[in-house]
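Participant: The sequence and its predicted three-dimensional model are supplied below.
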Amino acid sequence: MPDDFVLGVNYWPRRKGMMWWSDFDYAEVEAEFGEIHALGLGLVRIFLLWENFQPQPNRPDDGALRDLEVVLNTAAAYGLKVLPTFFTGHACGANWIPSWALGDVQPQRHCPHITEGQETTRGMRDFYTDPEMLESQVLLVRLVTGYFGKHRAIYGWDLGNEPGKLVRPRTPQDGLRWLQLLYEEIRRNDARHPVTLGLSGVYPERDRSFRTKDIAPFQDFLSIHAYPECVPWARDPLDPNVAPFLAVLTATRGGKPVLCESFGLCAPPEGDASSAQLRNSGNTLCATEEESATYYGQVLKKLRQVGTLGALAQAFSDYDPCLWDQPPLDFAVHQRYFGLTTSEGDLKPAGRVFRDFARGRPQRVTPPLTLPLDVPLDELYTRFRNAE
């Protein structure tokens, strides 16, 4: 893996959000990739919204593939690398599901299921074991990696964004076989670029469906999504030690380098229409812009110190108010404000922190820190925190 500490963002356009691929605009991508480049960031994680890229199980969409090529060419022109994420899937508090993938099952309870822009009461078929679902996934992976595997903008391939929030594997073996199948399909088409799976850092604690040690052989680096409010042993929602601790824990369990693929805070600009609503609701995700900037700075420093590959902010930009009455931003109000920039394109304090950190050209610390695994997790975290 490269020696540079990788810095980047998870990307949806500020004025399109999840409707990006169905209303694709080259000029928008060019302008916003220019902003990302100007911040000194190097990696853009994008999401291949499943219903746009595969509207039929046996026929990926040619138009979406052409638009993906435009995105990759634009990234290359700016010297950016791209991490495409397949089978999205879960994003911004909702599950986005192709109509053909719906089944006569109950949806996951924790977030709405959306198909063709509308919420549905149907759940998703078991894409870990359903033969047609598996065949469709292999087909999409084969076409995308076969066609774009030699593109100079590709950083690697991500096989999903927290797939357990779409459908939880019935057994750990189901999840493992699914991952192995798709990993090996990528390797047949692209032997050069690394493969990962975007998982919440709390999976090992709350969900045994994806066991780090078991799934590590079918990834070239491990990815975590780290949020203090998701773990009971965090001191508070601004605890800067949670992300580096989860990174070290995952690296120790899996024996592979770790990318902190998503972290951040909801930080509405002062005076914004929704800021008072969020703060009065007691939403634990809501911070001031100054608190957010401090948190980002602390987490970036600590992630580098423990030997992490790099860090990606949860969102490039806050979302434009034109999207607020559409799912998921109509119900997931906090998701409007995770950006490094405002909805008008101004740099937020957290964005300045990322920019300034990038200007220092940080390098990875090797070898990475490791942890003993025979200690209860809450005690292990206390030891880690106190060892600073």
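Facilitator: Yep, it's here.

Participant: contacts and neighbour counts: CA atoms only from here.
Facilitator: Will do.

Participant: What separation do you get for residue 240 and residue 180?
Facilitator: 34 Å (C-alpha to C-alpha, to the nearest Å).

Participant: this is the comparison structure:
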Amino acid sequence: MRFGVNYTPSRGWFHHWLDFDPDEIRADLDDIAGLGLDHVRVFPLWPVFQPNRTLIRPRALDQLRLLADAAAERGLDVAVDGLQGHLSSFDFVPSWATTWHRRNLFTHEAVVEAQAAYLAALGETLADLPGFLGLTVGNEVNQFSGPPHPDPDRVTPAEAGRWLRRMLDACEAAAPGRLHVHASYDAAWYDGTHPFTPAHSALLGAMTVVHSWVFNGTAQRYGPRGAATELHAAYLAELAKAWAEDPARPVWLQETGAPAPHVPPGRAAAFTRATLTHVLDCPDLWGVTWWCSHDVDRSLADFPELEYDLGLFTTDRRLKPVGEALARVVREWRAGSFAPARPRRVALALDVGGAEEAPGRRVCAPGGAFFEAWVAVAAEGVRPAVVPAERAVDAAYLAARGIEEVVRVADVTGR
């Protein structure tokens, strides 16, 4: 089991690439290593690293390598995101793909070729580092593909799949054998019209990545103490397995956090422990990477309110209760206080109108019939898995996952 954190610098947020200070970075990494974590996920800003379609800045790559080396000195492995893309409500798209040079991020050949070259440059920069985990294509790049983005780059599911394969192939060619993945926000799992699909997440890349945020309507509907809120990360981890061809395909909980006011500050530590306790019981979980290491300085303007205080540390590097809660769970896990996850013997059958594009996946969203049935079963103390309805009578598949009983939504809801 891997435990890590998404690294948000304590000074300057991700704009720190413009004023790169190795001493500040080392101090931040000392904070992180002191919690007993084993990896960081880091975020080069795409326009800073590739300001022109044919210019990938060597100095920026050198700075990324310096950060990775500093992490390695502290026993921290490094995962790197490429196309940033989108972070904390801000878009970072280079000028050569916007306004006067507006071209589709997913389908325009010159843009796609440049993206692949950029990912390759990142991979080549770190390929010889033993602690380099791999590349994530980008942070929730799927949000560019449709509503609610104000200026979307429209794409079909087939085009999205081709783009993802092209990006992942570039990552693998540059740094063979590493854990190269892609990451979508939860429209991929919850919106039947969204072109990035659950099948893309569960079939492409070295493992399936989920981002679990309870400000998506979960905490608003069920409350900060609700079973659905505390189970949300575990639910997404189990939902993701329904689309995997390999019954043992790993799942990476790459983002989860305690966003105020949806989770009140006084509740954040308890929410953290509950979230981790539930998700650590999911078989084939590769690891958890908490969002995020340090708060956002309130001198920086225009962030959504919930983004400022998500850190394990304040901007002056004081450990917060949420950081203490995470560190305590990590210590207990490594001391053997948590029982290893066992196969989930009971599964809920999921019908989304076909696995490939899953047009009915709205039932999986908070408030949806499947979501509520799964939470109801879990709240009774059962450990439910998820299986596709079309495989609910596939004895070999069920046996491979250790499932002995399949329950229908109607069996739970009475409808």
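Facilitator: It's in. Please read these numbers as outputs of a predicted model, since none were measured by experiment.

Participant: hang on, the earlier thing: who's more crowded, residue 240 and residue 180 of the first structure?
Facilitator: Set side by side, residue 240 of the first structure and residue 180 give different neighbour counts by other C-alpha atoms under 10 Å, the larger being at residue 240 (24 against 15).

Participant: Not counting its neighbours along the chain, what's nearest the more buried one?
Facilitator: If you skip the residues right next to it in sequence, residue 240 of the first structure has residue 299 as its closest partner in space, 5.2 Å away by C-alpha to C-alpha, 6 or more residues apart in numbering.

Participant: Doesn't that neighbour lie inside a helix?
Facilitator: Yes: residue assignment for residue 299 of the first structure, taken from DSSP: H, G, I helix; E, B strand; the rest coil, places it within a helix.

Participant: which residue lines up with it in the second structure?
Facilitator: Using TM-score structural alignment, the partner of residue 299 of the first structure in the second structure is residue 275.

Participant: How many residues are close by the equivalent of residue 53 of the first structure over in the second structure?
Facilitator: Taking TM-score structural alignment for the superposition, residue 53 of the first structure sits opposite residue 49 in the second structure. The number of residues packed near residue 49 of the second structure is 22, by other C-alpha under 10 Å.

Participant: Next up, identify which helix or strand residue 76 of the first structure is on.
Facilitator: Using DSSP states H and E, residue 76 of the first structure sits in helix 62-77.

Participant: next one: residue 37 of the first structure
Facilitator: Following DSSP H and E, the helix or strand that holds residue 37 of the first structure is helix 26-38.

Participant: Touching that helix from outside, list them.
Facilitator: Residues from elsewhere that reach helix 26-38 of the first structure, judged by C-alpha atoms under 8 Å, 6 or more residues apart in numbering: 13, 42, 70-71, 74-75, 78-80, 316.

Participant: I'd like the distance from the helix or strand following it to the chain centre, please.
Facilitator: For helix 26-38 of the first structure, the succeeding helix or strand toward the C-terminus, using DSSP H and E, is strand 43-49. On the basis of C-alpha atoms, centre = their mean, to the nearest Å, strand 43-49 of the first structure is displaced by 8 Å from the centre of the chain it belongs to.

Participant: repeat for stretch 234-245 of the second structure
Facilitator: A distance of 13 Å separates the centroid of the chain from that of stretch 234-245 of the second structure, by C-alpha atoms, centre = their mean.

Participant: buried stuff in that stretch?
Facilitator: Within stretch 234-245 of the second structure, the residues that qualify as buried are 234-244, counting by 16 or more other C-alpha atoms under 10 Å.

Participant: Using TSV, lay out those residues together with secondary structure and distance to residue 128 of the second structure.
Facilitator: Conversion of those to TSV gives the following (DSSP: H, G, I helix; E, B strand; the rest coil; distance: C-alpha to C-alpha, whole Å):
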residue	secondary structure	distance to residue 128 of the second structure
234	helix	34
235	helix	36
236	helix	33
237	helix	31
238	helix	34
239	helix	35
240	helix	31
241	helix	32
242	coil	35
243	coil	33
244	coil	30
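
Participant: Kindly confirm my reading that residue 9 of the first structure is in a strand.
Facilitator: Yes: according to three-state DSSP, the state of residue 9 of the first structure is that of a strand.

Participant: what does it align to in the second structure?
Facilitator: Under the alignment by TM-score structural alignment, residue 9 of the first structure pairs with residue 5 in the second structure.

Participant: about what we covered before: hmm, who's touching the helix holding residue 76 of the first structure?
Facilitator: Outside of helix 62-77 of the first structure, the residues within contact range by C-alpha under 8 Å, 6+ apart are 21, 24, 26, 29-30, 33, 52-53, 81-82, 144, 148, 151-154.

Participant: now for those, which pair is the farthest apart?
Facilitator: Distances among those were taken as C-alpha to C-alpha; the most separated pair is 52 and 152, at 23.9 Å.
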